[in-house]
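[1] Got a predicted model here, sequence first, then my questions.
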Amino acid sequence: MHEPYLTAPPDAPSQDDAVWIERSWDEPECFGAVFDAHYAEIHRYASRRLGPYAADDVAAETFALAFRRRRRFDLGHRSARPWLYGIATNIVSRHRRDEVRLLRAVDRLNPLAEPPRGHEDEVAAKVSAQHVKGTLARAVAALPAAQRDVLLLVALAGLSYDEVAQALDVPFGTVSSRLNRARGKLRKALGEKNPLLDEEEA
């Protein structure tokens, strides 16, 4: 049996997420428009952080929680994207050990070795293919959780500083501070170079 948020209204026109969320208070099926607009992106983010095997559960739980909490959404925001990323990040936080273990597995992965066969190695290979390799993976794994969240919301989700602040419910300055500290640690670990996250310095 499907949850009511899984099906968008037929022929739903494009509107702000806030419109659909407010409508969903009385017409739960309207939340399907938010689901359709953002599910693939949230699933991709979860997969990049925890691997494809966990992504289905994280994405499903994200939208289940968002649906149950939809009356708490600030209707002053047009997009639900940062809000959804915040929920997803909180869910990912329950899997910190899995994320660190995944990153360390990537660090150990030898690109010249035989193709990976185990579950962990398969996940590691997928992350490696997404350019999170070796020393960088080790450095990201070593970051404090709060700094890693900010870093990956910017690097993987492509959120702006303002959107990260909204997602994590922290001040803009906190986002900037955490990101600067994280980048500094990565630059140090990578010999003062960070090919993934410092495009502005390229």
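    All right, it came through fine. Numbers count the residues shown, from 1 in each chain.
[2] Could you use CA atoms for every contact and neighbour count after this?
    Noted.
[3] Roughly how far does the residue sitting nearest the centre point of the chain sit from residue 119?
    By C-alpha atoms, centre = their mean, the mean C-alpha position of the chain lies nearest to residue 45, the distance being 3.8 Å. Separation of residue 45 from residue 119 (C-alpha to C-alpha, to the nearest Å): 19 Å.
[4] on that earlier part again, can you tell me the helix or strand for the residue nearest to the centre of the chain?
    Using DSSP states H and E, residue 45 falls within helix 32-50.
[5] C-terminal to that helix, which secondary structure element comes first?
    As assigned by DSSP H and E, the chain's next helix or strand after helix 32-50 is helix 52-68.
[6] other SSEs contacting that following helix?
    Judged by 3 or more C-alpha pairs under 8 Å, 6 or more residues apart in numbering; DSSP states H and E, helix 52-68 is in contact with helix 32-50, helix 81-92.
[7] Tell me who's in contact with residue 47.
    Residue 47 is in contact with 53-55, counting by C-alpha atoms under 8 Å, 6 or more residues apart in numbering.
[8] Check the gap between it and residue 123 for me.
    Applying C-alpha to C-alpha to residue 47 and residue 123 gives a distance of 9 Å.
[9] So residue 176 sits against residue 160, correct?
    No. Counting by C-alpha atoms under 8 Å, residue 176 does not reach residue 160; the two are 10.5 Å apart.
[10] Next up, a structure to set beside the first:
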Amino acid sequence: MGRDEAFRDIYREHYNAVYRYAWRRVGPDAAHDVAAEVFLIAWRRWETVPRAEPLPWLYGVGRGVVRNHQRAEHRGLMLEARLMVERDQPGRDLADRAAERNSVVNAWQSLGETDREVLALVGWEGLDIPSAAKVMRCSVAAFTARLYRAKRRLRTALDRQDRAAEDMPHQPAVPARMGLEERCV
């Protein structure tokens, strides 16, 4: 099989996964561009793409492409939450939901980039630990330790959000332990 056919096969098989990886990190507006860049890099570095398991390699490349978009995504989420509160100030339900979302965003953003990526690879991308370790270019043991530490730091950040919400006068406490589905409505 020639290079063109082999590339087409990898593209067809893995484009949706790479797109979803990008979408969860940079949103729908930039996800196609990120995915396209990942496959452009794969084309340019074809000799280094592992044919047996290309997806972890593609995620590793995607990780590098996504880095520049993450800060802009965070600013957008914070602006959206702020606008929701300003627009719907009289309605407590919307304000509460915005506060809950803000709590999760703040906890997530308080983590380091590596912690966020480790949690996202397992939680969002559904990778097993050996595949996620390939994406992060580390051993399985190192990735397992990183995952444990990242979970612990997220738990601490959420607990800190809970305590801060409880200490605010005249503000309803927003429990940070609610399910993410409930928080990010």
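    Okay, I see it. Predicted model, so just to flag it, every value in this text is computed and none were measured.
[11] how close does the helix holding residue 45 of structure 1 sit to structure 2?
    For helix 32-50 of structure 1, the mean deviation from structure 2 after alignment is 1.1 Å (mean C-alpha distance after the TM-score superposition for structure 1).
[12] Tell me the counterpart residues of that helix in structure 2, please.
    Aligned by TM-score structural alignment, helix 32-50 of structure 1 falls on residues 8-26 of structure 2.
[13] So residue 11 of structure 2 sits against residue 39, correct?
    Yes. Under the criterion of C-alpha under 8 Å, residue 11 of structure 2 makes contact with residue 39 at 7.3 Å.
[14] and these two? which has more neighbours close in?
    residue 39 (21 against 17; other C-alpha atoms under 10 Å).
[15] Find the helix or strand that residue 184 of structure 1 is a member of.
    In this structure, residue 184 of structure 1 sits in helix 172-189 according to DSSP H and E.
[16] tell me, that helix lands on which residues of structure 2?
    Using TM-score structural alignment, the residues of structure 2 aligned to helix 172-189 of structure 1 are 140-157.
[17] ok, and what's touching the matching stretch?
    107-108, 110-111, 115-116, 118-119, 129-130, 132-133, 136.
[18] Inside helices: which ones of the residues you listed?
    107-108, 110, 115-116, 118-119, 129-130, 132-133, 136 (DSSP state H).
[19] Which of those residues are buried, as a PyMOL select command?
    Selection of the buried residues among these in PyMOL, burial being defined by 16 or more other C-alpha atoms under 10 Å:
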select buried, resi 107+108+115+116+118+119+129+130+132+133+136
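[20] The match of helix 32-50 of structure 1: how far from the chain's middle?
    Here stretch 8-26 of structure 2 shows a centroid-to-chain-centroid distance of 14 Å under the convention C-alpha atoms, centre = their mean, to the nearest Å.
[21] repeat for stretch 17-37 of structure 2
    11 Å.
[22] Repeat that for stretch 20-32 of structure 1.
    24 Å.
[23] which one of the contacts of residue 47 of structure 1 sits closest to residue 19 of structure 1?
    Among these, residue 55 lies closest to residue 19 of structure 1 (C-alpha to C-alpha), at 27.5 Å.
[24] So the closest one is in contact with residue 44, correct?
    Yes. Counting by C-alpha under 8 Å, residue 44 is a contact partner of residue 55 of structure 1 at 7.4 Å.
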